[in-house]
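In: Provided below for reference: sequence and predicted model.
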Amino acid sequence: MHCNNCALSIHKLLEKKGLKNIFVDFASEEVKFSNNDTATIPGIIKDIEGLGFKVVDDPATEVTPFYEKIENKFIFCAVLTAPLLLHMVLPWHFFHNPIFQLALCIPVFLVGCLHFGKSAINSIRGGVPNMDVLIFTGSTAAFIYSLVGTIQNLGPQYQFYETCATIITLVLLGNVFEKRSVTQTTSAVKDLIKIQQSNANRIVNGVVEVISAKEVRPGDTLLVNMGDKVPVDGEILSGNASVDEAMLTGESMPVEKEKYDTVIGGTIIVHGNITMLATKVGSNTILSQIIDLMKKAQAAKPPVQKLGDKVAAIFVPAVILISVLTFVLTFFLGHTAPQTALMNAIAVLVISCPCAMGLATPTAVMVGLGRAAKNGILIKGGDTIEAVAHTKYVVFDKTGTLTTGKFRINEIKAEGDTGIELVRGVIMAIEERSNHPIAKSLVNELKKLPQTKVILKSAKEEKGLGMRAEDIEGNHYFLGSGKVADESGFNISLYKNQKLLAQIAVDDEIKQDAAALVAQLKKMNIVPVLLSGDKNNRCLKVAKLIGIDEVHGEKLPEEKLKVIDIYKQKGKTIMIGDGINDAPALTQADVGVSMNDASQVAIQSARVVLLNTDLISVVKFLQISKHTLLTIKQNLFWAFAYNIIAIPVAALGFLNPMLGAFTMAFSDVVVIGNSLRLKKKKVDG
C-alpha cells in the first residue's frame, strides 16, 4: 500500500465481507481484523490480492524480486527517459525522430502500466480510486496522443513521448523517496522488534545450549552473561548484575539486580552474570506488549485526520472532472490548439496529490509516538495526542505517583494484650498477597523483624479500601485505611473478626521531582490537582510541600469518578495514577496516565504509560503531543494549500505536465520531511 486510498479500498472490501475490528494502516502496510472462521482466511487473502496487493506473513523473510523493487524500476525508466529529455536541448537529428522516441518511451510506458495501471484499475474496482488513476490517465493520454500523431505523421507538435516518460519516471522517484521516508517514520517499532531478535543460553541437565529467543518456553533456565541481551522476561535464580534498561525506561543509569529480582527481555547485562527462570515469553513479554501497543497506537486516528480522509475519498474523481473540464473549456471555449488543451488537462492530473493528505497525519503520529517511546513514554493511541491538546487540569493520585511508594512503619500499636509479633505475622501474611506500594513496603520492612507465622486460606483486595483475608482457623481479617483511621497519625487499621487488633502509622516520601513538575505545569497554565483516598490532613501536607492548591482527600474509587467528572466539565483533564483504585478514574479522564511500576489494572486502564519513574516525563509527554499535533496541522495545511493552488495553476496552462509530475512527486516528501523533523526538533517551547 502506498496511499490512504489503498487502505480505504482494502477497508471497504473487508467491511463488505462482514469482518469486525478492521485495522488497515498503509504507512506500516499492516491489515488486521477479527474473524471467527479461520477457513475463510485464504479467500480473504485472495480477494485482497485481487485488488492488486500482495499479502505476506512475515516481511522480514519476504524477498522482493529484482524487477519489482521500486528503486530498480526508477533507474530503468530514468536511463530511457534521459535521451527523450535531451532532444529538447541537443540538435542531434535522430533524437527528434518519432520512431526513436517511441522506441525509448514504450518500455517506460509498459513499466508505468504495470506499476500504476494495475493499481489504478484495481482501486477503481475496489470503489476507492487512488492517486495512480491520475498518473496512469495522464501518462496514457500523452502516449496515445503522441502515438496517433506518429502513425498519421502529423508532425513534431504531436510528439509528447518525453512528457509520458518523464511523468512516470518522476513519480517513481517520488515513490522511492516516500518509501525511504516512511521507513524512517516507522523506525521506532522496527528498532523495538530488532531488540527482540536475540539468542538465549538454555541450561538443560547442566549443559548450555544456544537457541533463538523465540524458542524459549516458560520454566526454562537461562544463563545470561555480561554483554548479553536478556532474551525474555523472568526472575533471577542466582547471581547479580547491572542491567541497562534504557530501551524500556529511557533511564541512562544501569539498575542493580540480584536474586529474586525480575528482569525484562531486551535489556542488556552491562556487568555481572545471572541464571534466570523464564516466566513470560513470546507475545506475553513486556517488550512484545509494547510493540503491539505501539502498532495499535500508530493506527488510532486523531479526529483531525478524519477531514483528510474524507477529502482523499472524493479527491480523485473530483480531479478527473476538473481535468476534463480544463480540456473542454480550453479547447472549445478558449479556441486553443488541441495539444495545448490536452497538456493543460494532463498537468491537472499529474500535479494533484491526494497522497500528501493521506500521509499528513500518520507520518507525524508515528514519529511523535516513536520519540515519546524513546523518552520512556508509551502512548497507546494516535488519538491520545489530540486529546491532550489544551489540557486544563492534571489530577494526581498521591501514593506511588507524587510519593515514592516506599513507606516506613513509624509505629504499630497493638490493642489489649495482643502480642506485637502476632500482629506483624498477620500483616505480613496479608500484605504478601497485595501489589499495592504500601503492601510491598510493609513486607520489605517486616521480613527483617521477629513475627509469628500466620497461614492464610484466602485473601482478596477491595478497591480503595484494603485487604480481606481468612486464616486456616477460620478467623476473618481486614487490613486497610477505608475511613476508619483517626487523626493521630495511625492511618492503617487491622481488624480480626470485626474487632480492632492493631493500628499502624505509615509514612511515605515525596518524589524528588514532584515540586518541579507542579511548578512546570503552572508555567504551562495547567492547574495541578491532588485526588487521593488517603487522609485529608496527609493529602494537605503533601500538597503544601509541592505547591498544589486544589486537594480532594479521603475519596473512594466511585467518589474519584465524580471529582474527575466535575473537572472534565470545566476543561480537558488528565489523570495520573498507579493503583487498582485509580483504574476507574484513569478510564474516566480525557486521558489516563499510569506509572510503569503501577498495578497491571492501572496500566491497562491508562492511555499513556510512563515507563520510567521520572515525573518530569509528564511534561515531556505534553510537549511531544503538542508538537506532534502542530506538525499534523502544518502537514494538512501544506497538503490542502498545495492542491488548492497547484490545480488551478495547471488548469490555466501555467505548468507543463513534467513540472507538474516533479512537484507532485515531491509534495509527499515535503510532508514526510516535516514529520521527520519531530525526531530531533526541540519541544521545550
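Out: Now that the structure is in, tell me what you want to look at.
In: C-alpha from now on. contacts and neighbour counts both.
Out: OK.
In: Run through the helices of the stretch 501-650 of the chain in chain order.
Out: Assigned by DSSP state H, counting those that start in this stretch, the stretch 501-650 of the chain shows helices spanning 514-523, 536-546, 557-570, 583-588, 600-605, 617-651.
In: Kindly confirm my reading that residue 271 forms part of a strand.
Out: Yes: Residue 271: assigned to a strand according to DSSP: H, G, I helix; E, B strand; the rest coil.
In: For it, give its distance to residue 160.
Out: The gap separating residue 271 from residue 160 is 68 Å, by CA to CA, to the nearest Å.
In: of those two, who's got more company?
Out: A direct count of neighbours by other CA atoms under 10 Å for residue 271 and residue 160 places residue 160 higher, at 26 against 17.
In: any idea how far that one is from residue 486?
Out: With CA to CA as the criterion, residue 160 and residue 486 are 91 Å apart.
In: same thing with residue 53?
Out: Distance from residue 53 to residue 486, by CA to CA: 69 Å.
In: Just want to know which of those two has more residues nearby.
Out: Neighbour count, other CA under 10 Å: between residue 53 and residue 486, residue 53 has more, with 17 against 13.
In: so which helix or strand takes in the more buried one?
Out: Under DSSP states H and E, no helix or strand contains residue 53.
In: The residue nearest to residue 98 when sequence neighbours are not counted: how many residues sit nearby?
Out: Residue nearest to residue 98 in three dimensions, not counting chain neighbours: residue 150, with 6.3 Å by CA to CA, 6 or more residues apart in numbering. Using other CA under 10 Å, residue 150 has 19 other residues around it.
In: show me what contacts residue 150?
Out: Counting by CA atoms under 8 Å, 6 or more residues apart in numbering, residue 150 touches 98-99, 158-159.
In: Just give me the closest of those residues to residue 355.
Out: For those, the residue nearest residue 355 by CA to CA is residue 159; the value is 29.9 Å.
In: where's the nearest residue to that closest one once chain neighbours are set aside, which helix or strand?
Out: Using CA to CA, 6+ apart and skipping residues adjacent in sequence, the residue nearest residue 159 is residue 146, 4.8 Å away. Per DSSP H and E: residue 146 is located in helix 131-151.
In: Likewise for residue 14?
Out: helix 4-16.
In: Which positions within the helix or strand hosting residue 306 qualify as buried?
Out: Using DSSP H and E, residue 306 maps to helix 303-328. With burial defined by 16 or more other CA atoms under 10 Å, the residues of helix 303-328 counted as buried are 305, 308-309, 312-313, 315-317, 319-320, 322-324, 326-328.
In: and here's the other structure:
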Amino acid sequence: MFVEEKPGAIRHTVDGREYFFCSTQCLNEFTAPEKELKKLKTITGVSIALTIPITVLTYLMILPKEINSYVLLALAIPVQFWAGWRFYKGTRDAIKARASNMDTLIAVGTTAAFLYSTLVTVMPGLFPFEGVYFETAAIIITLILIGRLLETRTKEKASNAVRKLLDLQPRMARVLRDGGKREEEVPVEQVQEGDLFLVRPGERIPTDGTVTEGSSSVDESAVTGESIPVDKSAGAQVIGATINKSGLLKARATKVGQDTVLSQIIALVQEARTGKAPMQRMADQIAKYFVPAVIAVAVASALAWYFIGGIGLTFSLLAFVSVIIIACPCALGIATPAALMMGTGKGAENGILFKGGEYLEIARKVRTVVFDKTGTLTKGQPEVTDVMALSETMGGQQELLRLAAIAESGSEHTLGQSVVRKAKEQGLVVASPESFEVVSGHGLKAGYAGHAIIIGNRKMMADNGVAVPDKVSATMSRLETEGKTATLVSVDGRLAGIVAMADTVKEHAREAIDSLKEMGIQVIMLTGDNERTAKAIASSLGIDRVIAQVLPQEKEQVIARLKSEGKGAVAMVGDGINDAPALARADLGIAIGSGTDVAKETGGIILIKNDLRDVVAALELGRKTVSKIKQNLFWAFAYNTGLIPIAAGALVPAFGAQVYEWLPLLAGGAMAMSSVSVVANSLLLGRYRPRFAAAGRPEKEQMRTEKELKQPYYHYTEAT
C-alpha cells in the first residue's frame, strides 16, 4: 500500500537512503528476508497442523458436545493469537497510518468469530444458539498464511544478484612499490588511487586504471557484455573485475573502492531493486473500501434491530458478529497464489520463469521493450561470416580458411578462435603453426610448411610490405559497414584474401520483434557497441530505434529516461552483468536463461529456453494470469458479500430469529464455494496456450522455419 512520508511512518535507513513501510512486517521482510521466510514456514506449518483437527472435530463431532467445544478452543488459541499475530500487527500499523488493508479485514473477521465462539463455549446460555466458528477463523488464517508463504518464497533470492556481483571483484592485487622495483600482494581494499599494479595473463584486473606499460587483450564481457576482447596498450583504460587474456599489463589505479565501474553497477542494482514503489495489491485496494463498509453494515444492522426491531441486545450483538464473520472471505488467501501457480506453471511449460506476482501484473502493462544487443539479440560469440579468396593460386576459399585457422590456432583471441572453429566445422585439418608471433592491436605472424602467414588489419599489411588494392579496401569498408570485423590474410608476401567475422543474430529474433510490433509495443535496441554495428544489426531485425555507445552505468539512466516518457511500462531484455542495473530499473526485467547469474537474479522473468519469441509469450501469459487473479478476487468476495444481507437479518422478518442457527452452515458453504470457484477458475489457465510461443506456432510456420534453419548461414565468395 502507498505510504506517506509522515513523522509517524515506519522508516528505515540504508546507505544514507530512507525507506518507508506500511507495517513492521514489511520492514522485517526488507531487512532480514531469509529470517522472515524461515519464521513464516514454521508458523504456517504449525497453523496447518492445528487447523486440520479443528476442522475434523467441528464437522464429525467425535467427542461429546461439551468437551468438543473446549478442545476446539484450546486448539484455536495458538492459531488465532500466535499464527495470526502478524495480522494484528498489520492492523495496528494500518490504524497508525489511518488506512485499512487485508490485515484489518482478517483480524476483525477472525477475532469476531473467535470471541463469539469462545463466549458460546464458556457461557452457553448467553446466546440462544450453540454453533461455533472456531474452524472458520482457523481456516481463514491458515489459507492466507499459505498464500503469504508462496508469495514470500519468490523473493527469497532478492539479495543474490548483488552478492554475485561482489564475487566478481578480485580479492588481492599485485601493487608495485618503491618505484616499481618491489611487487607486493595486498587486499584490493588497500589499493589507493595512483598506485601502480601488475596484472598477469589470466588474472582479473583489481580496479579501474590506465595502462602504463605492456599490451594485451582484455575480456570485458563480464562488465560491458561485449563478447569480443578489447586490445589494450599504454594509455588505454581498464576496468576492475575484467580478465587479462594474454599479455602482461602494468596499470595505474584511477578509481578505487566505491568509485569503480563495478561498484557503481552494484550500487545501481541495489538502488533500483529497493527503490521501486511496492505494487498496490488488488486485495488491499478492495479492503481499503470493503473493511469500513462491512463494519458500517454490521453496526447499522445491530443498531437497527435493537432500536427499531426491538429484538433485544443478544440478537443485536449476534447480527453484528454475524456480518463481520460472514464477510471475511477465506478464499482470499488462495485467490492470487492459485492463479500464480497455474500461470507460472504454464510459463515453465513454455520456457518462461516468473519470479513473482508483481512481474505478471506489470507484464500486461508493457508498452516498450528494450533489448540489449550482444548475447540477447545476437549469439554473443563471433562467427565467420565471409571468406573471400583473392588468389586462385592459394587453392580458393578452403585453403585460405585452412591456413588462416592454422595461424590463428596459436592465438587466444576470440576472433581467432572463431576462424579455427569454422575450419573444423568444414572438416579441415588444423595443424599447429611452426612459429607464432602476436603484434598487439594489429594482428599476428605465423609460419607453417614453408609459408609465411600474416593476418591483421591494413596497417599490419602496410608494415610488412603487403599491398592492399583500393578494390580490396572498398570491400573491407563494405563489410565493416555491415557490422563485421574484416581481417586481411597474406601468404608469402602476397595478399591472399579476407576473412570477416561478426556476432550473428539469433534464430527467431526477427520473428519476436515482428510479433511485439503486432501487439503495438515499441521495440528499442540498447547497446554499448558502436553505432555502425548496432544499426546494421537493428536494420536486419526491423528495429527502428537504436541507442548505441552506452556505458554500462548509463544503461540504467536510459531506462529511467524511457520510463519518464510515460508511454506505459518499460521492459528490459538482457543477459549480462552490465545489464543488471537496467534490468532492475525497468518496470519489468527479462533475463535470457543463457546469460549470467546476476542478470537472471535481477530480472523478474527468465527465459529458460533462450528463445526471444518467449518475450512475447511472457507478456501474453502475464495478461491472462492477471485477468484470472482479478476474477478470483471477485469470486473470493462474491459468496461472502452476498450473504451479508442474510447475516444482517434480512430474512428474520420472514423466518424469525431462528435463521441465525443456519449461519455457521452458510459461512462454511460460502467458504467452500468461493474456494472451489477460485481453484477451478485458476485451473482453466492450464488450457491456455500462448499465441506466440514456440510450441504453439502453426504447423505450416514450423515447417517453414525448420526449412530455413537447414539452409547454410555462412556464404563463401570468390573475389577477383
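Out: Cool, got the structure. All values derive from a computational prediction rather than experimental measurement.
In: TM-score, when you put one on top of the other?
Out: Taking TM-score structural alignment, normalised by the length of the first structure as the basis, the two superposed chains have a TM-score of 0.54; 481 aligned residues with a CA RMSD of 5.7 Å.
In: what's the next secondary structure element after the helix holding residue 14 of the first structure?
Out: Next element after helix 4-16 of the first structure (DSSP H and E): strand 20-25.
In: Give me the contact list for that following strand.
Out: Taking CA under 8 Å, 6+ apart as the rule, strand 20-25 of the first structure contacts 7-8, 10-11, 14-15, 30-35, 299.
In: And the residue nearest to residue 159 of the first structure, how close does it get to residue 212 of the first structure?
Out: From residue 146 of the first structure to residue 212 of the first structure the distance is 59 Å (CA to CA).
In: Between these two, which has more neighbouring residues?
Out: The neighbour count for residue 146 of the first structure versus residue 212, taken as other CA under 10 Å, is higher for residue 146 (27 against 13).
In: who's in contact with the more buried one?
Out: 158-161.
In: quick one: which of those sit in helices?
Out: residue 161 (DSSP state H).
In: Check the contacts of residue 146 of the first structure for burial and list the buried ones.
Out: 158-161.
In: for residue 624 of the first structure, what are its contacts?
Out: 368, 371-372, 683.
In: The second structure: which residue goes with residue 634 of the first structure?
Out: Counting by TM-score structural alignment, residue 634 of the first structure corresponds to residue 631 in the second structure.
In: Of all the helices of the stretch 501-650 of the first structure, which one comes closest to residue 277 of the first structure?
Out: Minimum separation from residue 277 of the first structure across these (CA to CA) falls at helix 600-605, 21.1 Å.
In: List of residues touching that closest one?
Out: Residues outside helix 600-605 of the first structure that contact it (CA under 8 Å, 6+ apart): 577-580, 582-584, 586-587, 592, 594-596, 609.
In: Same question for stretch 629-648 of the first structure.
Out: Identification of contacts with stretch 629-648 of the first structure by CA under 8 Å, 6+ apart yields 308, 348, 351-353, 356-357, 360-361, 364-365, 385-386, 389, 667, 671, 674-675, 678.
In: Could you tell me which of those residues belong to helices?
Out: 308, 348, 351, 356-357, 360-361, 364-365, 385-386, 667, 671, 674-675.
In: Among these, which one lies nearest to residue 620 of the first structure?
Out: Checking those one by one against residue 620 of the first structure (CA to CA), the nearest turns out to be residue 385, at 12.4 Å.
In: So the residue lying farthest from the centre of the second structure versus residue 133 of the second structure, what's the distance?
Out: Among the C-alpha atoms of the second structure, the one farthest from their average position, using CA atoms, centre = their mean, is that of residue 310, at 60.4 Å. In this view, residue 310 of the second structure and residue 133 of the second structure are 26 Å apart by CA to CA.
In: just residue 560 of the second structure next, same as before
Out: 51 Å.
In: So which of the two has more stuff around it?
Out: Neighbours were counted for residue 560 of the second structure and for residue 133 using other CA under 10 Å; residue 133 has more, 24 against 17.
In: OK, contacts around that one?
Out: If you count contacts by CA under 8 Å, 6+ apart, residue 133 of the second structure has them with 113-114, 116-117, 664.
In: ok, now residue 384 of the first structure?
Out: Residue 384 of the first structure neighbours (CA under 8 Å, 6+ apart): 302, 591, 607.
In: Which position in the second structure pairs with it?
Out: Per TM-score structural alignment, residue 384 of the first structure is aligned with residue 359.
In: And residue 673 of the first structure, by the same measure?
Out: Per TM-score structural alignment, residue 673 of the first structure is aligned with residue 679.
In: what about its match, how many residues close to it?
Out: Other residues close to residue 679 of the second structure by other CA under 10 Å number 19.
In: on that earlier part again, tell me the spacing between the match of residue 384 of the first structure and residue 687 of the second structure.
Out: Applying CA to CA, the value for residue 359 of the second structure to residue 687 of the second structure is 21 Å.
In: got it, and residue 645 of the second structure?
Out: Using CA to CA, we find residue 645 of the second structure at a distance of 37 Å from residue 687 of the second structure.
In: With residue 302 of the second structure instead?
Out: From residue 302 of the second structure across to residue 687 of the second structure, the span is 47 Å (CA to CA).
In: How about residue 519 of the second structure?
Out: Plainly put, residue 519 of the second structure is 22 Å away from residue 687 of the second structure if you go by CA to CA.
In: So between those two, which is more surrounded?
Out: When residue 519 of the second structure and residue 687 are compared for neighbours, residue 519 comes out ahead with 12 against 8, by other CA under 10 Å.
In: List the contacts of the more buried one.
Out: Contacts of residue 519 of the second structure (CA under 8 Å, 6+ apart): none.
In: Can you find the partner of it in the first structure?
Out: By TM-score structural alignment, residue 519 of the second structure lines up with residue 524.
In: May I see the buried residues of the helix or strand in which residue 250 of the second structure is found?
Out: Using DSSP H and E, residue 250 of the second structure maps to strand 249-255. For strand 249-255 of the second structure, a neighbour-count test (16+ other CA under 10 Å) marks 249-255 as buried.
In: Over to stretch 76-84 of the second structure?
Out: By neighbour count on 16+ other CA under 10 Å, the buried set for stretch 76-84 of the second structure is 76-80, 83-84.
In: Fine by me, we can end here.
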